[in-house]
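Chemist: please find the sequence and the predicted model below.
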Amino acid sequence: MMIEERHKLILEELKANPSVTVKELSKKLFVSEPTIRRDFTELHNKGIITKIHGGAIINTTAAYREIPFFLRENEKSIAKSEMGRRAAAMIEDGMVIMLDGSTSAYHIVPFLSQFKNLTVITSGAKTAVALAESNIRTFCTGGQMIIHSFSYVGKQAEDFVKNVNADILFFSCHGLDEKGRMTDNAIEEANIRRVMFEQSEKKILLCDSSKLGKTYFYNMGNISDIDDVISDVDIFHILHSTNT
């Protein structure tokens, strides 16, 4: 099992339980106890968890409510890259496009250098850097950075978005349930996406299969309110089958 996958599973366990022990995780993940201790130390040093005697607890501040970007970036990376390629097929020269701070939107960047006179607006810090390195005209919202996702939120970010217009928005969500509701568990990120909706002519959801059937606290709207969905599965067929 790759280290990134172990870290993701450890964080999922900690999100579901107040604390976990080295022994429990060693048995559940089929790895040695020293391996789990090393994982705990690395996550502790990154400020994501706190080590306690024989185990660990997750840090519960707003900055660490989510699995960090560096772990999510590698999750379903092949599927996200293919989704990025399909998203790029919807773009034309001279467009203004908007990307949220998700790892799904980040995977569109490698396919954008083929376009002429493209302008990209993003709330993702890592996405902005990748765009600039590709010599693409880039505007970053600025604002308060959410550490786990390297994305900008808050009034400053929202005010920036309110003053621009985009031809097309590519965004993600944390959960898409059987009723087609898009949800998030961080109100700040749900809010910036809602503002992006208002300022974009077309809205395209990037949603891989790991997000299906999940519901979080904050509503972002319904897929009936947007223009299309790009996924690694046939989402519309799945939703239709679920509701019939």
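Modeler: Right, received. Where do you want to start?

Chemist: could you use CA atoms for every contact and neighbour count after this?
Modeler: Fine.

Chemist: how close does the residue most central in space within the chain get to P68?
Modeler: By CA atoms, centre = their mean, the chain has its centre lying nearest to S102, at 3.3 Å. Between S102 and P68 the distance, using CA to CA, to the nearest Å, works out to 11 Å.

Chemist: which neighbours do these two share?
Modeler: When contacts are counted by CA atoms under 8 Å, 6 or more residues apart in numbering, the set common to S102 and P68 consists of S149.

Chemist: go ahead and confirm the residue nearest to the centre of the chain touches H148.
Modeler: No: contact criterion CA atoms under 8 Å: S102 and H148 do not qualify, at 10.8 Å.

Chemist: before we move on, back to that, nearest residue to the residue nearest to the centre of the chain in space, please, no chain neighbours.
Modeler: Taking CA to CA, 6 or more residues apart in numbering, and ignoring the residues beside it in sequence, S102 has S172 as its nearest neighbour in space, at 6.2 Å.

Chemist: so the one you found makes contact with D208?
Modeler: No: no contact is recorded between S172 and D208 when judged using CA under 8 Å, the distance being 9.0 Å.

Chemist: how about N243: what's its closest non-neighbour residue?
Modeler: That would be E178: by CA to CA, 6+ apart, it lies 7.3 Å from N243.

Chemist: second one coming, line it up with the first:
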Amino acid sequence: MLARQRQDMILDEVRRTGAVQVSDLVQRLGVSDMTIRRDLDTLAARGAVEKVYGGATSVVDRSTDEPGFEAKSVYQPAEKEAIANRAARLVRPGSAIGLSAGTTTWTLARHLDEVADLTVVTNSVRIADVLQQRGRTDRTVILTGGVRTPSDALVGPVAVRTLHSLHLDLVFLGVHGMSTRAGFTTPNLDESETNRALARAANRLVVVADHAKWSTVGISTIVGLEEADVLISDDGLPEEARRVLGERIAELSIAPVGGEQHEPADTGRGETTRVESEQ
């Protein structure tokens, strides 16, 4: 097979599914790992795909572009693990919590095995499946229902009505982007409405967002920066972003990708935000 034919096949797969992994392409196309990586380099140079760790995804430029779950799952996997590990520490036995749909919150769901007597409300079938497959008998999982989006969120009036009647100790909100101007955003209008209802149900709102979400803006604002009680990100978050977010959010928690150290910081709001990072 000629290189151009192979690259066209790879591009077709990216367009169809939203993402490809090098290991899968090696098996499917019967060529070496290095050959696939060179093909991805060529496609990325043409602006046809975006290279990520272990593969490539479709290019997302517009505020309404919404990658599928598989496409998003290959973005910053180590960062999401670090964020999920930090977020799981906030959950206490006997809590009622909410998890919005998304790959970071899905990762968090897999870190909740040791929490007893947990009630979880989610608008994600994937998260509900993870929680129910863990085999715990002291766990209640409530799925909101609704219409499924490309990113596997359940949204719309059914989901919103369910959430309006609930009161949750903690809500963990995954987002598409965060910025000073737009706050926390999503590319899907219906998902934004559903996530706002979930956020309103929270006694404490925790946003989980890796550093790549900074300065990314979706079409619709879920909540403003000040409405989050806690933001958990990773140590790839730029210093300027940390300064801005620390001034707007009550608690900014930075999860190092490998290793844990603790350092208090002044937020500029007259409060103390715990910024935890690797020095």
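Modeler: Now that the structure is in, tell me what you want to look at. Fair warning: this is a prediction, and the values are worked out from it, not measured in the lab.

Chemist: where does the TM-score land?
Modeler: For this chain pair, the superposition-based TM-score is 0.74 by TM-score structural alignment, normalised by the length of structure 1; 200 aligned residues with a CA RMSD of 2.7 Å.

Chemist: mean offset of the helix ranked longest in structure 2 relative to structure 1 (after superposition)
Modeler: In structure 2, assigned by DSSP state H, the helix with the most residues is helix 3-17. For helix 3-17 of structure 2, the mean distance to aligned residues of structure 1 following superposition is 3.1 Å (mean CA distance after the TM-score superposition for structure 1).

Chemist: contact partners for T216 of structure 2?
Modeler: With contacts taken as CA under 8 Å, 6+ apart, T216 of structure 2 has the following neighbours: H176, G177, M178, S179.

Chemist: compare those residues and tell me which has the most neighbours.
Modeler: Counting neighbours by other CA atoms under 10 Å, M178 leads these with 28 neighbours.

Chemist: what secondary structure does that one sit in?
Modeler: Remark: M178 of structure 2 carries the secondary structure label strand [criterion: DSSP: H, G, I helix; E, B strand; the rest coil].

Chemist: trace the residue nearest to S102 of structure 1 over to structure 2, please.
Modeler: Aligned by TM-score structural alignment, S172 of structure 1 pairs with G174 of structure 2.

Chemist: right, and its match touches L205 too?
Modeler: No: distance between G174 of structure 2 and L205: 10.8 Å, which falls outside the contact criterion (CA under 8 Å).

Chemist: show me where structure 2 has its helices.
Modeler: Assigned by DSSP H, structure 2 shows helices spanning 3-17, 22-29, 33-45, 69-73, 77-88, 103-109, 125-133, 157-164, 189-200, 239-248.

Chemist: mind checking which of the ones you listed is nearest L231 of structure 2?
Modeler: Distance to L231 of structure 2, taken as CA to CA, is lowest for helix 239-248 among the helices of structure 2, at 8.5 Å.

Chemist: who does the closest one touch, helix- and strand-wise?
Modeler: Secondary structure elements in contact with helix 239-248 of structure 2, counted by 3 or more CA pairs under 8 Å, 6 or more residues apart in numbering; DSSP states H and E, are strand 251-255.

Chemist: so the strand it packs on matches what in structure 1?
Modeler: The aligned range for strand 251-255 of structure 2 is empty, by TM-score structural alignment.

Chemist: what does stretch 209-229 of structure 2 give?
Modeler: Residue span in structure 1 matched to stretch 209-229 of structure 2, by TM-score structural alignment: 207-227.

Chemist: so which bits of that stretch are buried?
Modeler: Neighbour counts using 16 or more other CA atoms under 10 Å place C207, D208, K211, L212, T215, Y216, Y218, N219, M220, I223 of stretch 207-227 of structure 1 among the buried residues.

Chemist: let's have those in a markdown table, adding distance to I10 of structure 1.
Modeler: Output for the buried residues of stretch 207-227 of structure 1, formatted as a markdown table (distance: CA to CA, whole Å):
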| residue | distance to I10 of structure 1 |
| --- | --- |
| C207 | 23 |
| D208 | 21 |
| K211 | 18 |
| L212 | 21 |
| T215 | 21 |
| Y216 | 20 |
| Y218 | 24 |
| N219 | 27 |
| M220 | 28 |
| I223 | 31 |
